[in-house]
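*Asks:* Okay, predicted coordinates and the sequence, questions at the end:
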Amino acid sequence: MASEKKFQFVEADSDNASGIDDDDEDAKLVAETVEEPTVSLCGHQFSSLSVLIIGGVLFAALVTLGLLISIALGLNDSMTPTLYLRGAVASDSGACSEVGFSVLKGNGSAVDSAIATLVCLGVVRLQSAGIGGGGTMLIRNASGHVTSIDYREMAPGSASRDMFNADSSKAQLGGLSVAVPGQMKGLSLAHEMFGKTSWSSLIQPSVVLARNGFPLEKPTRDWAIQKEQQLKQSNPSLHSLLFTADGVPLPVGAVIRRPQLANLLQSVADSGSGDIIYNGSSISQRIVDAVRAAGGSMTLQDLAAYRAVLRPPLSATIRSNLLHTSPPPSSGATLLSAMQILRGFGPLSDSTLSFHRMIEAIKFAFVRRSEIADPDLESSVAAAVATMISQEEGDRLRAMIRDNSTQPLSYYGASSATTTAPGTVQVSVQRGEQEAVSVTESIGSPFGSLLSTVDGIVLNNAMNDFSIPNTVDLHGFPPAEVNFIKPHKRPLSSMSPVIAANTQLNDTIAVRAVVGAGGGPSIPSTVLQVLIDLLDKGKDVSTAVKAKRLYQRLTPDLVAIEEGFSEEAIAGLRSLGHSILVTNRSIGHSSAVYQDNSDPRRIYAASDPRDSGKASYGALFKLKKK
């Protein structure tokens, strides 16, 4: 057994913001490797949103101090690898990553940090996340135990299998498209089980952001422009938030204020948990009113009946890596199925053959995604998933892959179709060597149902993630019956958060990677490619996150590949029979944390430039040998 090093955590002194002692050998590493900021204000690097946050949270001294320290240690605006000590937060928004890292600096847990980051994203990334949606959170505590919290949205009690038969468009927009939201129930359960700091302190930075304002970010503006006519027709108040009176989209950087949401978040902070959303309060009533006014049937009883669910994670050992991911109704099984198929090929490379094998594995795995659904209401799911992620099934499907050619769609066993919406956010957090959170949230399509409450909650359209009878996809495949609507059922989700651990260490199984992605049905393949780049190809986390990607969804039967992908590989894939579509659109967006297990003090993080994401990081504590 390796010799044991023991350290004690000591809060960083205010006059030593880095938390590093000059005579501390274990801390000197950071002084030598953390990049100096290149854009400065009063000697430190700040984003425009950071300034607003700092000005607004002076009353919360501990959080603000942590935020200032995290910025001083360097919010990395470039995509070059940056070295961290003991902790990092990666999310879709650099400002929200700062909020989450300030919680780590204040001795909060990884779950505390994730909660603060997610609530912030609900304010800043209103098109993708928030109180009106749901998600799945994968948690590894300091002792190495992993659990999953399912807070996916749920169908109202009045929902039925055939409710959209007459008009399937009502599953996408309007009151019937809204499922019972789960975010605040999920975050409250996570805090109850794993929180260290007060609930109020995690919500308060977002109260300040919503009230004082925040710069409009490019992804929100881009989606607003795409949805402009729908927003104008369905939600004039949301339209006026993002456009001028003349209908001109506000520029990136314009300050957006959400005072009604600030008041609501203050109530959530003061109440001590998110239950105020569900317990029949005036906030609950206004959610129901907004849904029913738009033709929906949600009731106060539906909100009161909602529960976040603890589920055991799915796990598989792929070579020296123990992978944990979220179980159904999330799509972690799809990811593990592809990994098991690829396992027997050995480490992949950037060769045409490796990309071909990856595409073939994704096809086989995606076909079996049609067997995933809410395990509480569909008895067939448990056995189907156990088969999907087994080594034996991986071996069987691997033997069917032909290295000299792709095959017709029927070869992979496709018999039914599924789909999920693209509006998602990802948060990846690591604290120390063992503690980690990977969490994905969504409100469905961008801006969800296009409905919002008078409190500023943007409501999901998660009912569109169910399969609808009597419909077919582009290839004539019928919908997956296992994902048909039932009362109080949770729809299939593409979310596939992962925590990977290194099983080769002698004295402990330490976290190796924390990965997840947004992007609807491309999520499993996006996470797969980031993991392969990290674990097989040995790329640094920034390179892995920004690498050009491909996506094979089965229907339509073509491989979408981002511009800038290897021309040699594209030509090689075409020669093997793949139909290739080179696209200028982004395929997924990932946030990842990676730990160098050769020296557990080194933690790297990166967020996807495709979605303007940034990571926040730095020294959490001084390390003093006992």
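*Replies:* That came through fine.
*Asks:* From now on I want contacts and neighbour counts done on CA atoms only, so please keep to that.
*Replies:* Noted.
*Asks:* So which residues of the stretch 451-600 of the chain form strands?
*Replies:* Per DSSP state E, counting those that start in this stretch, the stretch 451-600 of the chain carries strands over the ranges 498-502, 510-518, 550-552, 559-562, 580-583, 589-595.
*Asks:* let's bring in a second model and compare:
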Amino acid sequence: MSRSSSGGGRSSHRSTSAAGDDHHDDRGLGAAAAETHNERASLIASSSSSSSSGVVTIAPDSGSRRRPPRGSTASSSSSSFVSRLFQFSRRKVFALLLVLAVILAVVGGLGYFSSSSSSSQPIQFQGHGAVAADSTYCSEIGADILRQNGSAVDAAIASLLCIGVVNSHSSGIGGGGFMVVHTNDTDVVIDFREVAPAAAYVDMFKNSSQLSQVGGLSAGVPGELAGMAKAHEMFGILPWAKLFAPAIKLAREGFVLNEHQAAAITSELTYVRADPGLRAVFIKANGDPLAAGDVCIHANLANTLEAVATNGIDIFYNGSIAHQIVDDINANGGNMTYEDFANYRPVIRQPLVASYNGFKLVTAPPPASGGVTISVLNILDGFVTAQTKAQETARRHLYSEQTEPGPMQPRSLLAVQRTTEAFKFGYALRTRIADPFDTEYADDIAATLAEMQNVTEALNKRFRIHDNETFDPEYYGAIYDVEPTRGTTHLSVLGTRGDAVAVTSTINTYFGAKFTSPSNGVILNDEMDDFSSPNITNAYGVPPSPANFIKPGKRPLSSSAPTIVFNAKNEVYMVVGASGGTRITTSTIQVMQSVLTFGEGIDDAITRPRLHHQLLPNILMLEPAFPTNLYTGMQAIGHNVTTSTSIAVVQGIVQYAPNVIYAKSDPRKGGEAVVF
């Protein structure tokens, strides 16, 4: 097993900005490795066919650095060796790799090596599955479930439960989300988004918008556990309780905070100190917040997870835990009832299916934003297919002729301008979609969704993109405004049976409603803030979207866009998605474009600097590592340009051919992916 390094604050890693430099061409371990890739892959396959593929399970402990199991090479311990190795001649390289391959086969290890640099592309000899989470603990837990013959859904559930412990500020069983599932005979979306309680009403926040972000009134009925249970019922293999065990162990025994997690605590320190439940977990006895390197323990949450593992979700939605949470929500100003919990059901939806550059995309429909992804890619597709080089790159990908990543490609000012303008058209359409549960707007939502998927409509929008000019929001068709979304986590899983899962989960803003149900450790979401409210016109004179107004039982609009991509043989080619609120969709699109259009490796595609434009506000955001000429060039065209230190967090997996797998966890959040 190997882990694809993503930074994680380790001193030996390059900074994110350096890793994302547009002109950096890093194809992993060097040109010599690429030249002998096929020979080595064949050698490893033949050598390992007679040995077991068992890899010792890594049990997460309290250390931020863990000793790799026998037969595997962790990135932190292999980088210096590998860098020295490739200073030799090509013949010596191959000879040493031959010896190393035999050693790996004998001890049962199958994997790839990766440099400790956050932008280096690991060379993959052979792999059976992969998990890319925004926590190393959780990637390892998911991979271990796959090793135990679990399905991709099993791995996703175990990893999500882990994320709800280690990144509880972003995700957890007090929230909800969307899961795209592929098996050999079906593609389906499980919508476990939070819903408005029965007592909710359209202008419930007219006197204080703060109430939609903090306190019991901001919480929707959580759907996370109900979604997991439905997924397990449909696609699970391993016992339900087995999937909970690693997260329970982490919550009870503790885990080491990284810099991102510590920064999240600091950013909401006033609220964390004010809430007894949050304070008990994240504040030390001396009053200081937990810092990077400290051990964090969720004792009450461990008890709750153990109860659900033993008794199933009924105890959470109909039993004692439901009563505890409802009472705590209402004690904090909420309007929840026991019936709200008892009546919660996930929704099984048909995925949106589209093509881009010859690939098939399967993504999540409203109230998720997979339609925005399709709309923007449809617009960009016409620009791409006019380029002979891009056509050839796409053809090689499509028919699985590319067996390893290509180099990072520099972006031109023209490409950045066209991408930005396509984003603005896509986000204009986003203002007209919402939960189709609301029958009053269901027809309008369906019409907008059809427009998003219509290639002729995309062509019309493409013709309206000017290479040297930008316009005010109304030019792009913004009829309404919608609330910006925040937070979230994303997880990508490639199973060993050809199955795959892309799942995005959230409690919305950091620490959700800013309070924990004290008796059970559940951090509640503030998802009611994702609804629009009437009579609140934004700074551009655009009114709120009535399709996204609050109604009992309704789910708020989400920026989530979990996506699975297939090649021409209908094999899983890519599993991808992002966290980061409204920036999710633009970041997912850019990574997909880099891989599917320009042939870049998933490592470079994720670490390269990104841009974001959501039309409203009419601001173009660029990460600091963007070249100066692109920054000033976009200003000269007329864009209002600003910098943002982190534009979303993407987790991706690419499978070039059976058992040739690359995975990457975004260094912006400090996790590591696992391929085994």
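*Replies:* It's in. Just so it is clear, the structure is predicted and the values come from calculations on it, not from any experiment.
*Asks:* Among the strands of the stretch 451-600 of the first structure, which comes closest to Ser351 of the first structure?
*Replies:* Comparing those against Ser351 of the first structure with C-alpha to C-alpha, the closest turns out to be strand 550-552 (13.5 Å).
*Asks:* so the closest one aligns onto which residues of the second structure?
*Replies:* Using TM-score structural alignment, strand 550-552 of the first structure lines up with residues 611-613 of the second structure.
*Asks:* do stretch 283-292 of the first structure as well
*Replies:* So stretch 283-292 of the first structure is aligned with residues 321-330, judged by TM-score structural alignment.
*Asks:* got the contact list for stretch 116-125 of the first structure?
*Replies:* By C-alpha atoms under 8 Å, 6 or more residues apart in numbering, the surrounding residues in contact with stretch 116-125 of the first structure are 91-93, 96-97, 99-100, 103, 128-131, 202-203, 205-206, 209-210, 214, 216-217, 220, 258, 261, 425, 427.
*Asks:* Give me the subset of those residues that lies in helices.
*Replies:* 96-97, 99-100, 103, 202-203, 205-206, 209-210, 220, 261 (DSSP state H).
*Asks:* and these, which are buried?
*Replies:* Among those, those classed as buried by 16 or more other C-alpha atoms under 10 Å are 96-97, 99-100, 103, 202-203, 205-206, 209-210, 220, 261.
*Asks:* could you dump these to a markdown table with distance to Val123 of the first structure?
*Replies:* Formatted as a markdown table, those follow (distance: C-alpha to C-alpha, whole Å):
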| residue | distance to Val123 of the first structure |
| --- | --- |
| Cys96 | 9 |
| Ser97 | 13 |
| Val99 | 12 |
| Gly100 | 14 |
| Val103 | 17 |
| Leu202 | 13 |
| Ile203 | 11 |
| Pro205 | 10 |
| Ser206 | 7 |
| Leu209 | 7 |
| Ala210 | 6 |
| Thr220 | 11 |
| Leu261 | 8 |
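*Asks:* Which members of those define the maximum pairwise distance?
*Replies:* Using C-alpha to C-alpha, the pair of these lying farthest apart is Val103 and Thr220, separated by 25.3 Å.
*Asks:* How many residues are close by Gly618 of the first structure?
*Replies:* By the measure other C-alpha atoms under 10 Å, the count of residues near Gly618 of the first structure is 30.
*Asks:* and it, what is it in contact with?
*Replies:* Gly618 of the first structure sits next to 18, 70, 73-74, 84-88 when contact means C-alpha under 8 Å, 6+ apart.
*Asks:* and if we set it to 10 Å?
*Replies:* By C-alpha atoms under 10 Å, 6 or more residues apart in numbering, the residues touching Gly618 of the first structure are 18-19, 30, 34, 69-75, 82-89, 101-102, 104-105, 603-604.
*Asks:* Also Lys664 of the second structure?
*Replies:* By C-alpha under 10 Å, 6+ apart, the contact set of Lys664 of the second structure is 3-6, 118-119, 121-122, 130-134, 492, 576, 601-607, 650-654, 671-675.
*Asks:* cool, Thr586 of the second structure as well?
*Replies:* Counting by C-alpha under 10 Å, 6+ apart, Thr586 of the second structure touches 372-373, 376, 419-420, 422-423, 426-427, 559, 561, 578, 592, 610-614, 647-648.
*Asks:* which of those residues count as buried?
*Replies:* Those of those that meet the buried threshold are 372-373, 376, 419-420, 422-423, 426-427, 559, 561, 578, 592, 610-614, 647-648, by 16+ other C-alpha under 10 Å.
*Asks:* Can you list which of those residues are found in helices?
*Replies:* Those of those mapping onto helices are 372-373, 376, 419-420, 422-423, 426-427, 592, per DSSP H.
*Asks:* rewinding a little: roughly how far out does the match of strand 550-552 of the first structure sit from the chain middle?
*Replies:* 17 Å (C-alpha atoms, centre = their mean, to the nearest Å).
*Asks:* quick one on the thing from earlier: mind listing what's buried along the match of stretch 283-292 of the first structure?
*Replies:* Under 16+ other C-alpha under 10 Å, the buried positions of stretch 321-330 of the second structure are 321-329.
*Asks:* can you pull out the helices in the stretch 301-450 of the second structure?
*Replies:* Along the stretch 301-450 of the second structure, counting by DSSP state H, counting those that start in this stretch, helices occupy 314-317, 320-331, 338-342, 370-384, 388-398, 413-430, 442-453.
*Asks:* out of the ones you listed, deepest packed?
*Replies:* Most buried of the helices of the stretch 301-450 of the second structure, by mean neighbour count (mean count of other C-alpha atoms under 10 Å): helix 370-384, with a mean of 26.
*Asks:* counterpart of that one in the first structure, which residues?
*Replies:* Against the first structure, helix 370-384 of the second structure falls on residues 332-346 (TM-score structural alignment).
*Asks:* Which parts of the stretch 1-150 of the first structure are strands?
*Replies:* All strands of the stretch 1-150 of the first structure, identified by DSSP E, counting those that start in this stretch, fall at 7-11, 84-85, 87-91, 134-140, 146-151.
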